[in-house]
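Undergrad: Okay, predicted coordinates and the sequence, questions at the end:
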Amino acid sequence: MSQPSLYDDEAPSKSQKKRDAEALQALGTELIALSHDSLKKLQLPENLYLAIREAQKITANGAIRRQRQYIGKLMRDIDPEPIREFLAVLRGESDQHTAWLHRLERQRDRLLQDDEALAEFLAAHPDCDVQNLRQLIRNARKEQAESKPPKAYRQLFQLLKSLSPAPGLPQHATASDSNEDDEDNG
C-alpha cells in the first residue's frame, strides 16, 4: 500500500485561498464603485453595506486599501454569485438578461401586430392594467403609421419589462431597475 501524501488533503491550498480572497476583494472593489441605489438593490448584510459606504468616502490610499481588504474579509461570509450576476447585468454582460430583453421585444412586436397576442398576454398576466395596455398599443401603432417618435412604443416595452421578472437581478429588484439602455430605440 502506498503511503498517503501530505498533499492529498481535500482542503484548498494556501495559494488557492489567497486567490479566492483576492477575487472577493476585487468584487468588493466593484461594489465600492456602485451608486447608493444599486447597492440598496443588492440587499447586502448590514455590516458589508456599511463598510462599502465607508469606503466610498475614503480618499487616502492606505486607508482605502485597508478598507478593501476588510470588505473582502466580510465577503467571505456571503455567497458572491448573486452579486456577480447583478454586476454582469449592470455591465450588459449577462446573456440570460439579454435573451430576456429580446423576448420582451418580440412580445411587444407581436402585441402591435396581432390582436390575438393581446388576449394571450392578458390570460398570462391577469393583474395587468388592461386599459393602459390597450392605450399604449393603440398609441404605438399610431406612432408607427405616422412615423412619429416611438414614445408609446418605448412605454409599452417598459410596461412589459415591469410585468416580467428579470433574470440575474435580485428578487426584490424590479426589471425597470436595470439599465434604461437595455431597450432598443426601434
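TA: Structure received.
Undergrad: When you work out contacts or count neighbours from here on, use the C-alpha atoms and nothing else.
TA: Will do.
Undergrad: can you list contacts of the strand or helix carrying residue 26?
TA: In this structure, residue 26 is located in helix 14-32 according to DSSP states H and E. Helix 14-32 is contacted from outside by 39, 52-53, 55-56, 68-69, 71-73, 75-76, 80, 84, using Cα atoms under 8 Å, 6 or more residues apart in numbering.
Undergrad: Among those residues, name the ones in helices.
TA: Applying DSSP state H to the contacts of helix 14-32, the entries found in helices are 39, 52-53, 55-56, 68-69, 71-73, 75, 84.
Undergrad: Which of the residues you listed sits closest to residue 147?
TA: residue 39 (40.1 Å; Cα to Cα).
Undergrad: can you give me the helices for the chain?
TA: Counting by DSSP H, the chain has these helices, from start to end: 14-32, 36-42, 46-57, 61-75, 81-91, 95-113, 115-124, 130-145, 151-163.
Undergrad: Presented hereafter is structure B, for comparison with structure A:
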Amino acid sequence: MRGTDDDTGEYLSPSRSQRRREALDVLELGRRLSELTDAQLERLPLPESLLPHIRETRRITSHIARKRQLAFLAKQMRREDEEVLDAVRDAMDESGEAARREVAAMHRAESWRERLLEDGDAALAEFIDAFPAADRQHLRQLVRNTLEERKRNKPPRAFRELFREVREAIAGNADDNAGSADDDHG
C-alpha cells in the first residue's frame, strides 16, 4: 500500500491505476518505435541503449515472442528518465506533423504545375497574383519547354524544373506571410 503524508494527508506515490496507465503508455510508445524504420529512428533522440532492443523487437515475427519482447522493451524504456521519453514522444509527433505539411506543400505545387501546363497564361496570371515573387518570364519559358518535351517524348527535365520553381515560389510566399496564403484558398 502507498503511504500518506502525516501533515497533509496526501498520498506519497501514484496509485496502482496511475502506474499501470503510465506503463501502458510506455508499452504503446515502444510498439510505435518498433514500427519505425532505421532512418526514422536515427532522427529521434533515443538513448543508444534502447536501439538494440527496438531492432530485436522488429526482427521477431512470432506473435507471442514479439509481445514478450515488446514488454521487455517497455521495461527497458521505463528505466529511462521521463524527460527522455517525453522528448521521444515530442519528436515523433513533430515529425508526423512536419511530414504531413511537407506532403501537402508538394501536392499543392504539383497541382499548380498541372494547372500551368493545362490552362496556360490564365493559370500563370493567377499564379503570379497569388505568388508575386515568382518570375513570370522564367515560368512561362519552363511551361513552353515542358510542353515541347512532352510533344517530342523527351526526358522530363523542364517538367521537374518547373515543379522546383513552383515549389520555391510557394515556399517563399509561405515564409513571407504564413497565414494569408491559407485565407486565399480556405
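TA: It's in. What you see is a predicted model, and the numbers here were worked out from it, not measured in a lab.
Undergrad: Post the TM-score for the overlay when you can.
TA: The TM-score (TM-score structural alignment, normalised by the length of structure 1) is 0.51; 138 aligned residues with a Cα RMSD of 4.3 Å.
Undergrad: ok, back up a step: filter the contacts of helix 14-32 of structure 1 to the buried ones?
TA: 39, 52-53, 55-56, 68-69, 71-73, 75 (16 or more other Cα atoms under 10 Å).
Undergrad: Is it possible to get CSV of these that adds distance to residue 156 of structure 1?
TA: Listed next are these as CSV, based on distance: Cα to Cα, whole Å:
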residue, distance to residue 156 of structure 1
39, 28
52, 36
53, 36
55, 40
56, 37
68, 42
69, 45
71, 41
72, 41
73, 44
75, 39
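Undergrad: Relative to residue 154 of structure 1, which of these is nearest.
TA: Closest to residue 154 of structure 1, out of all of those and judged by Cα to Cα, is residue 39, at 26.7 Å.
Undergrad: Can you tell me how far that closest one is from residue 101 of structure 1?
TA: Residue 39 of structure 1 is 23 Å from residue 101 of structure 1, where distance means Cα to Cα, to the nearest Å.
Undergrad: How about residue 15 of structure 1?
TA: Using Cα to Cα, we find residue 15 of structure 1 at a distance of 40 Å from residue 101 of structure 1.
Undergrad: For those two, work out which one has more neighbours and name it.
TA: residue 101 (21 against 9; other Cα atoms under 10 Å).
Undergrad: rewinding a little: quick one: closest of the helices of structure 1 to residue 171 of structure 1.
TA: For the helices of structure 1, proximity to residue 171 of structure 1 was assessed by Cα to Cα; helix 36-42 is nearest, at 9.1 Å.
Undergrad: tell me which residues of that closest one are tucked away?
TA: 38-39, 41-42.
Undergrad: and what of stretch 97-116 of structure 1?
TA: 97-98, 100-101, 104-105, 107-109, 111-112.
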